[in-house]
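K.L.:
dropping a prediction and its sequence here:
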Amino acid sequence: MVANAPLRRRMAERRMTKAELAREVNTEIEILTGGPGTVSERTVHNWLTGATRWPPAKIRLALEAVLGCGPEELGFIPTSRTRTTSEEEVRRRDFITAVGGTALVAAATTAASPVPRRIGAADIERLRFRFAEVIASDHRLGGRLSIESHATALADEAMALQEHGTATQRIRSSLYACAASFVSSAMWAAIDGRRFDAALQHHQKAAHLAAMSGDSGIQFRIWSHAGSLYRHLGRPGDALAANDVARSLPIARRDPMFASLGHARHAAIHGLTGDTNAVRRSLGRAQEALDRADPSAPRPVWITAFYDQAELDSLALAAHLSAGNWEDAEAHAHRSLAGRRESMQRSRAITTVRLAHAQLGQGDFEQAVSTAMVMPAEVSNHPRVIGMLTAFGTKLDDLAPRSSPARAWADYARTTWRSV
């Protein structure tokens, strides 16, 4: 047996123990397959010693999502059969194997069938159920490459049905909407994971599919995501333009909840420009629209799963934080945390770090450090969270170098959460 030095090096770079790597891989396997992973510390030990030279497909995909490297870069040695097959085909087979071969094999069977099968409402409902699963995974952890890959594959499945089945015009429109929904989730996962080039590519495909569907609800999501993407890229002009596309859609005029989300995201963009008056004006409109919205009205799962008063306060927090309105930001942070749904772990973590930044801006260094230290292990390595924590530490050093809070934070950061 030959020890796996590349894997050991990568773990050292991430400051990951065997137990931590096992936990992260099991989480990715659950996102990918819907079932729990069974990787243990002993499994990782076998990888490191070379006892296991080529893990199963779902584990290889999970490792790539966790460590950001392909299996061969991590020191694993493929079988001779794998070496004779193109990388793209291997990855396709890996995904089919990982998900149990159900969804994509069914699509492939449809494509190969000499008699196109009839696509109906049951197929649409099945795809919508899978979309709800993607949404749940995103709200729990978010930003994962596995979520992005999974959503992209499900979009391909929807399009396979579109291309090789027979259906009414209504069903065809619904298939395009389902495909656009999956790609929009891949886009959001890429934004959340700071893979901005991939997010831009997903946006182009999602916008095309949504236009084919004629569904203004999914068009709203895609253009609203585009506004968020440009906001994260520091391009407020493009962000406002993209969000204006969303706000001009029929659904935003028809449903106050969509209008509220559009105004709230506009406020977050205005925060980048430091225009406090525009921030307050947009937030006032967002609150007024949300107060008018009928909570029992039927809406797409993606908006009902996350947008409420707590999310409005979270966007208000982001807006005021960007504009340097520290006290307003802190007030909205506390309101958001008080109303957050338990399932939204990633959002709660981001709001918590933003609260710490707001406290830091007010010079309350000890409280800011105490707040920043309250971070669930499940989201401590989320790309957005890590970036915000890194910025927090840098700002703390600038404002209070060599202070007791700065030393406490440095010790905590060194021993508790890891950079990527």
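P.N.:
Yep, it's here.
K.L.:
from now on I want contacts and neighbour counts done on CA atoms only, so please keep to that.
P.N.:
Will do.
K.L.:
now do Arg285 against Arg265, distance only.
P.N.:
11 Å (C-alpha to C-alpha, to the nearest Å).
K.L.:
and those two? which has more neighbours close in?
P.N.:
Arg265 (28 against 18; other C-alpha atoms under 10 Å).
K.L.:
am I right that Trp417 is in a helix?
P.N.:
No - Trp417 sits outside any helix when classified using DSSP: H, G, I helix; E, B strand; the rest coil, being coil.
K.L.:
was I right to think it contacts Val379?
P.N.:
No - the pair Trp417 / Val379 is not scored as a contact, 10.0 Å apart, by C-alpha atoms under 8 Å.
K.L.:
and the helices in the stretch 251-400 of the chain, which stretches?
P.N.:
For the stretch 251-400 of the chain, applying DSSP state H, counting those that start in this stretch gives helices covering 256-273, 276-292, 301-304, 309-323, 326-339, 345-361, 365-372, 383-399.
K.L.:
would CSV of those with distance to Ala153 be doable?
P.N.:
What follows is the helices of the stretch 251-400 of the chain, written out as CSV (distance: least, C-alpha to C-alpha, whole Å):
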stretch, distance to Ala153
helix 256-273, 28
helix 276-292, 34
helix 301-304, 18
helix 309-323, 29
helix 326-339, 34
helix 345-361, 23
helix 365-372, 36
helix 383-399, 23
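K.L.:
where's stretch 250-259 relative to the chain centroid, distance-wise?
P.N.:
Distance, stretch centre to chain centre, for stretch 250-259: 24 Å (C-alpha atoms, centre = their mean, to the nearest Å).
K.L.:
buried set for that stretch?
P.N.:
251-252, 255-259 (16 or more other C-alpha atoms under 10 Å).
K.L.:
which one, of the helices of the stretch 251-400 of the chain, ends up nearest to Gln201?
P.N.:
helix 383-399 (19.6 Å; C-alpha to C-alpha).
K.L.:
got another one to weigh against that:
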Amino acid sequence: MTRQAHGLTQRQLGELAGYTQSTISRLEDGADNAYDIRVLRHFATLLRIPPRLLGLADGPDTVGPHELERDVKRREFLELPAVLAGTRLESWDLDPVQDRISAAQVRMVRDQVAALHTLDFQFGGDRLHETAGLLLARVQRWLNDCTYGPAMERQLYAVMAEVAAAAGWFAYDAGLQAEARRYYNEGLRAAVLAEDRALQARVCQHMAQQARFLGRPREALGLAKRALRLTEGRARKRLIALVAAREALAWAKLGDTSASRRALDRARETLDEAKRDRPPAWLANMNVAEMAGMAALAEIDLGNFPRAAELTRKTLDAYGNDYPRNTLFYTVQLAECYQRMGDLDEACRVGHDALVRLPEVTSTRSRTKLRAFRDTITRAAPRERTVREFVDHCAVVGI
């Protein structure tokens, strides 16, 4: 068998493909069949099977350099917890020499967090929040146990805030809301102690996002406004644009169309001013594509689904093959728009596209969004053939 020739167990193939071990077992036993040619091509890519052997024509979906690179990255990502969360974390050259902290050690932590953000954009936060938590614990030990001067103390509190903000975001994407809130609270305290207003704004905008998600739009609006006040002065334009977008989303959730669109206009104008800036790793995806996606989310809350679909398509076109986690999230968002517009066939077609993208991503937030779409469209038209086929496809991939 091809899987065994690659030295993979059913569980390992399942992790690589995004399926459960039991689903892989049923597929191999013939109890289930791969749903359509997109699923077959996915296995052909993973296992290096010539497409013709699966009854598929050679075409643009055959394995090329980009797919090979993505596969390698995913294999490396699946090994990340063992590499970073276990004994190898202890081997990082992070321990202080004679209980003194150096600037080089602080830079090393920042480099590690930047690498985690890059992985997050590719795959999602499910397998990252624990690693970020270990880094946070390390910095906290430095603060409590080591010797340093006032300048280094501010640096340590700043890097603690950065790590906590990252851990909070990864936990949020992993669907761990209580854990995310705890990290955000720690990050905000550290940013205050670092006397860094931009860092405080960064954490506040994360908290605004979470508050909106949890159905607390007034809290989200207050946090976004607080973040905007904190950005007055020398904050990065991209951060200011992101905070303005958070305000717009809070207004949209509250049903205030005018206020939401005014805030979005400010966000777009500010982002345009930041085009030549080199963003930090955590803001790397704050671009025109992401802004369109956030604007689409506001339009959904305001009930303007055709406009939301148009903006979401713009986001997906701009992202292309970059940022797979965000691409999956917005693909589901586009399917939701079509469903709300009453176009069930197109909604299901886009939903199938999302299911094919699913194996690349480990983001509970995105999976939850996909499950919610499945449940909504099933309730809307349980007997429609296209809906039944989509639900069957969901079952094959474990959704």
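P.N.:
Yes, it's here. All of these numbers come straight from a predicted model, not from anything done at the bench.
K.L.:
please state their TM-score.
P.N.:
Put the two chains on top of each other and the TM-score (TM-score structural alignment, normalised by the length of structure 2) is 0.76; 336 aligned residues with a C-alpha RMSD of 2.8 Å.
K.L.:
from the helices of the stretch 251-400 of structure 1, which stretch is densest packed?
P.N.:
Mean neighbour count (mean count of other C-alpha atoms under 10 Å) peaks for helix 256-273 among the helices of the stretch 251-400 of structure 1, with a mean of 27.
K.L.:
that one aligns to what range in structure 2?
P.N.:
With TM-score structural alignment applied, helix 256-273 of structure 1 matches the range 237-254 in structure 2.
K.L.:
mind checking the longest helix of structure 1?
P.N.:
Ranked by residue count under DSSP state H, the longest helix found in structure 1 is helix 169-192.
K.L.:
output the residue interval of structure 2 matched by it.
P.N.:
Against structure 2, helix 169-192 of structure 1 falls on residues 150-173 (TM-score structural alignment).
K.L.:
how about that stretch: buried residues?
P.N.:
152-173.
K.L.:
what about Gln4 of structure 2, is that helix, strand or coil?
P.N.:
helix.
K.L.:
the strands in the stretch 1-150 of structure 1, which residues?
P.N.:
In the stretch 1-150 of structure 1, no strands are found when defined by DSSP state E, counting those that start in this stretch.
K.L.:
helices along that one, start to end?
P.N.:
Under DSSP H, counting those that start in this stretch, the stretch 1-150 of structure 1 gives helices at 5-14, 18-33, 41-49, 57-67, 80-83, 87-98, 103-112, 121-140, 145-164.
K.L.:
redo the ones you listed as CSV? Include mean neighbour count and distance to Leu355 of structure 1.
P.N.:
Output for the helices of the stretch 1-150 of structure 1, formatted as CSV (neighbours: other C-alpha atoms under 10 Å; distance: least, C-alpha to C-alpha, whole Å):
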stretch, mean neighbour count, distance to Leu355 of structure 1
helix 5-14, 15, 26
helix 18-33, 21, 27
helix 41-49, 17, 36
helix 57-67, 22, 27
helix 80-83, 10, 49
helix 87-98, 15, 39
helix 103-112, 16, 42
helix 121-140, 17, 19
helix 145-164, 22, 27
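K.L.:
between the ones you listed, which one is nearest to Arg221 of structure 1?
P.N.:
The nearest among the helices of the stretch 1-150 of structure 1, by C-alpha to C-alpha, is helix 121-140 at 12.8 Å.
K.L.:
quick check: angle from that closest one to helix 169-192?
P.N.:
10 degrees (axes from the mean of the first three to the mean of the last three C-alpha atoms, to 10 degrees).
K.L.:
identify the residue range in structure 2 corresponding to helix 121-140 of structure 1.
P.N.:
Taking TM-score structural alignment, helix 121-140 of structure 1 hits residues 103-122 over in structure 2.
K.L.:
show me the contacts for the residue nearest the centre of structure 2.
P.N.:
When structure 2 is reduced to its mean C-alpha position, the nearest residue by C-alpha atoms, centre = their mean turns out to be Gly124, at 4.3 Å. Contacts of Gly124 of structure 2 were listed using C-alpha atoms under 8 Å, 6 or more residues apart in numbering, and they are 170, 173-174, 325, 361-363.
K.L.:
which of those map to contacts in structure 1?
P.N.:
For the contacts of Gly124 of structure 2, the contacts that are reproduced in structure 1, applying both residues aligned by TM-score structural alignment, their matches' C-alpha atoms under 8 Å, are 170, 173-174, 325, 363.
K.L.:
just curious, which of these is nearest to Ala250 of structure 2?
P.N.:
Asp173 (19.0 Å).
K.L.:
go ahead and confirm the closest one touches Leu128.
P.N.:
No - in this structure, Asp173 of structure 2 is not within contact of Leu128 by C-alpha under 8 Å, at 9.8 Å.
K.L.:
I'd like the helices of the stretch 1-150 of structure 1 as CSV, with distance to Ser314 of structure 1 appended.
P.N.:
Listed next are the helices of the stretch 1-150 of structure 1 as CSV, based on distance: least, C-alpha to C-alpha, whole Å:
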stretch, distance to Ser314 of structure 1
helix 5-14, 30
helix 18-33, 26
helix 41-49, 38
helix 57-67, 28
helix 80-83, 47
helix 87-98, 36
helix 103-112, 36
helix 121-140, 14
helix 145-164, 23
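K.L.:
out of those helices, flag the one nearest Thr351 of structure 1.
P.N.:
With C-alpha to C-alpha as the yardstick, what comes closest out of the helices of the stretch 1-150 of structure 1 is helix 121-140 (13.3 Å).
K.L.:
next, the mean deviation of the closest one compared to structure 2.
P.N.:
Following superposition, helix 121-140 of structure 1 is found to deviate from structure 2 by 1.3 Å on average (mean C-alpha distance after the TM-score superposition for structure 1).
K.L.:
relative to the whole chain's centre, how far out is that helix?
P.N.:
Offset of helix 121-140 of structure 1 from its chain centre (C-alpha atoms, centre = their mean): 15 Å.
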